[in-house]
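Student: Structure of the sequence below:
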Amino acid sequence: MKSLWNVKGLRKRGLSLLRLPVLLLPVLLLSGCWNANDVDELDYVNAVGIDYLPEEKQFVVYAQLISFSKVAKGEGNQDVKPVPAWIAEGRGKSYVEAVGRIMANSEHKLYWGHVTSLLLGDTLLRMTNVSDVLESFFRYYEMRYTMWVFGTRDSIPALFIASPNFERTRLGMILHSPEDNYFASSSIRPIRLSRFMAGFYEPYRCVLLPSLSLSKEYWKKNLEPVPSQRISGAYLIQGQKTLGALSMEQLQGLHWLERTTHRAWLDIEEGGEETAILRMRKPRYTIIEGEENGAPVYDLEVSVQGTVSELKRPMTEEELAGKAARLIEEEIRRTYAAGLKLKGDLYGLQQHRYRTAAVLPPRRKAELAAEKLKESSLRQIRVKPYIVSGGKYTLDRYNQR
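Tutor: Now for the predicted structure:
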């Protein structure tokens, strides 16, 4: 009986082995990515703009889309026509509803994983519930935290359709790639979504949101003015509220308390006439905290390197450094005063006090940090400029002309 059962078992195993190739054949015919979309079946969103329409009590969302296939075909071809920018617009009582209208009326599936820039309108930034809109934006899983964030008073569609110089791709403009512009002239440091989010919710942190605008002042094509993107200032955001906006001229003092500053110009004048131009870089600073009449006071120690770009009269290195130090101190105090008018802590003095009081109980720590800043709170500013180079010439060569 045992031998009979063994024979039957072998037959069953043999039949199973014969059936195995038949069962595996359909599996081999299946695609490995059965739910994937082809590249040409998706529409790629490159930038998102959000604003609020108070008269209609609606949110408006703009999406900028660029055809990657046309961008790729244009590489290496000198006679390329400008690639048009497609803009989708959706409105609704909430940000989610406005985005839903765009997606419902799209011919293809929209892919949001290539968004490199977020543009927030002036009206939206001044709303009290802007944090609700931002939280809805942050929640969508395809959005990446590496995108750049800007504010603007100008028309968002106008910024989206602005043409790049020399018919280049729009992905190289300030909206999508602000680092090159900041490297050339370190005005307001560009901010990514991850750093913006961290500062937005951090206690006593003043976030500077670069303001993007259009200008016809600087570029022309065949003598015809061309609107170009530029950084015109910054919004001050503290305590999850927008305090206001300052122009580039009011924010000159930020150069000297930003470690990433690569190129900041310093014009030295005498009697209303320009006598020297210095290119400053690599500032380093220290905040020294103290008390005076029971109130917190702060001293700043700043050091910065400088290169002579122009010298119109003979000056020694010590004379140049002294004039530069006085001018830098004036700019720091002027920017500090401009921030105080908006109740903003541009230099992070309150945040410094909050962090240094870490050993205290949370309630006492918050009380110390919440003490209002005054103009007298910024006491002494000691600036040490180091003239490290005369450019192509030495200072002696300048003075011998």
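
Student: can we go C-alpha only for contacts and neighbour counts from here?
Tutor: OK.

Student: what's next to stretch 194-212, contact-wise?
Tutor: Residues from elsewhere that reach stretch 194-212 (C-alpha atoms under 8 Å, 6 or more residues apart in numbering): 145-146, 149-154, 175, 188-191, 229-240, 344-346, 348, 350-351, 354, 369-370.

Student: this one next, for a side-by-side:
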Amino acid sequence: MNKKLVMLLILCTVILSGCWDSKEAGRMFYIYGVGVDFKDDEYHLYAQLIDFASIAKSEQPPNPDIIQAEIGHANAKTLNEAFFKLYQSLDEELYWGHLTYLVFSEDVLHAGKVSDIMNTFTRFNDTRYQTWVYATRDSIKDVMLTKPILNKAITLSKLSDPLNSYKQYSFIEPINIRKLIVSIDEPNYEVRLPLVTLTKIWKSEKGSNTETAINGIGIVTPHSFKGFLTNEQISGLQWLSNETIRTGISIDLKPNSSSGNEEKRLSVVLEKNKVKIKPIDTNGDVKFDINVEMVAIVSGFQGNISEPEVQKIIEGEVKKQIKKTYEEGLNIDADVYQLSNQLYRKEAKKWNEIQKGGDIKLTDDSIRNIHVKVKVNSGRKSLKETIGKKLR
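Tutor: The predicted structure is shown next:
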């Protein structure tokens, strides 16, 4: 009996030994980012391969001159054909499980190709729905080759980890593939893609560095593109999102004062944003009431000012920014606050009555009321200067 058991164990060991279908990590290339352009009726695919061997053990590569990534380019009538061209040029198998971000060019948006591209990518078994999505007006290749400042690993760039900086300054909400697909499938749901730009703000002993920054949004529908809005045009967007974690504004204490005069400026940090949008049926016409609540922490000012004054100033400024951004959206025929979707979710019957082709007509007075409530936290009993000015 024991001999039979031993022979059975030996046989099982022979049969089960080995991993015939295993893949060696060192015998694969890892695709980390993809950029898509569309010119002359052809897709231009940019694939970023990343070398995890040089950055896996540290957040900072040991050698500042080491090549962390390479960009491959292929063009074809379809995305799949472009992929196959890339496969033919590679020495190893390409692994898609680490794809972290997608970048669409302005031409892709104008051509209405976002839905087609999403349909292609989501058919890959290894596609992660947490992959971040962006738009850009700049060279896709230059955007994808931009390194973080201080020679940080390219895996820590703004494109691959937007939530890291969003926690400190929540201006434009990042969007991933899952949210894009859910949003774009809704009736009249316009998607706001973060607009990536190249900028030069930081310098080192070697000169100016090129960094990526989010400087606006591109508004797309399933098969059309409404246009871009810059940061200056969408300042009100941050107040109409419950995802806003922390942001800030600076305001003139006196409307007629020079904006460059620090002594007449108030700076505050705003947190705990809560938004409620309520559609109101007024004799067959739909209006919207917007209620916003937040906490303000005074971070900088000169002169003495009371909490009620701070509250009034902030509430007025936030209300003004909400109105301005709404008007900027109307200028490009965009529902920047997705008010139509609010009506669809809360009053579907009314939405069906007034919608035309999935759209509801928005006008300058579609927003009936904007109510902003700010709770001021000065961090001390009074808003007086810590160090007063001496008279001479």
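
Student: are any of the contacts of stretch 194-212 of the first structure buried, and which?
Tutor: Neighbour counting with 16 or more other C-alpha atoms under 10 Å marks 149-152, 175, 188-191, 229-240, 344-346, 348, 350-351, 354, 369 as buried within those.

Student: which is the next helix or strand following the strand ranked longest in the second structure?
Tutor: Counting residues, the longest strand found in the second structure (DSSP state E) is strand 265-282. The helix or strand immediately downstream of strand 265-282 of the second structure is strand 285-300, counting by DSSP states H and E.

Student: list the buried ones in the helix or strand that that following strand is followed by?
Tutor: Sequence order places helix 307-331 as the next helix or strand after strand 285-300 of the second structure, per DSSP H and E. Going by neighbour count (16+ other C-alpha under 10 Å), the buried part of helix 307-331 of the second structure is 307, 310-311, 313-315, 317-319, 321-329.

Student: So which elements touch helix 307-331 of the second structure?
Tutor: strand 246-252, strand 367-377 (3 or more C-alpha pairs under 8 Å, 6 or more residues apart in numbering; DSSP states H and E).

Student: Which part of the first structure matches the last one?
Tutor: Read that as strand 367-377 of the second structure. Alignment of strand 367-377 of the second structure against the first structure: residues 378-388, by TM-score structural alignment.

Student: before we move on, what about stretch 160-180 of the second structure?
Tutor: Under TM-score structural alignment, the match for stretch 160-180 of the second structure is residues 176-196.

Student: mean deviation (superposed) between the longest strand of the second structure and the first structure, please.
Tutor: Strand 265-282 of the second structure, aligned to the first structure and superposed, deviates on average by 1.8 Å (mean C-alpha distance after the TM-score superposition for the first structure).

Student: so that strand versus strand 246-252, what angle?
Tutor: 110 degrees (axes from the mean of the first three to the mean of the last three C-alpha atoms, to 10 degrees).

Student: Please report how far Q311 of the second structure lies from E317 of the second structure.
Tutor: Look at Q311 of the second structure and E317 of the second structure: by C-alpha to C-alpha, to the nearest Å, they are 10 Å apart.

Student: same deal with N215 of the second structure?
Tutor: 21 Å.

Student: buried set for the longest strand of the second structure?
Tutor: Using 16+ other C-alpha under 10 Å as the test for burial, strand 265-282 of the second structure gives 265-271, 273-275, 277-280.

Student: now stretch 168-185 of the first structure
Tutor: 168-171, 173-178, 181-182.

Student: go on, stretch 93-111 of the first structure?
Tutor: So for stretch 93-111 of the first structure, counting by 16+ other C-alpha under 10 Å, buried means 94-99, 101-103, 110.

Student: Read off where it ends up in the second structure.
Tutor: So stretch 93-111 of the first structure sits over residues 77-95 in the second structure, by TM-score structural alignment.

Student: how long is that stretch from one end to the other?
Tutor: From its first residue to its last, stretch 77-95 of the second structure covers 23 Å (C-alpha to C-alpha).

Student: Same check on stretch 129-149 of the first structure?
Tutor: Distance across stretch 129-149 of the first structure, first residue to last, is 18 Å (C-alpha to C-alpha).

Student: Could you check how many residues crowd around L343 of the second structure?
Tutor: Neighbourhood size, L343 of the second structure [other C-alpha atoms under 10 Å]: 22.

Student: same check, this time on R263 of the first structure
Tutor: 19.

Student: got it, and the one 10 residues further on?
Tutor: The number of residues packed around E273 of the first structure, counting by other C-alpha under 10 Å, is 10.

Student: Now do it against E330 of the first structure, distance only.
Tutor: Taken as C-alpha to C-alpha, the span from E273 of the first structure to E330 of the first structure is 18 Å.

Student: and what of K109 of the first structure?
Tutor: From K109 of the first structure to E330 of the first structure the distance is 54 Å (C-alpha to C-alpha).

Student: Ok, P190 of the first structure next?
Tutor: Distance, P190 of the first structure to E330 of the first structure, using C-alpha to C-alpha: 24 Å.
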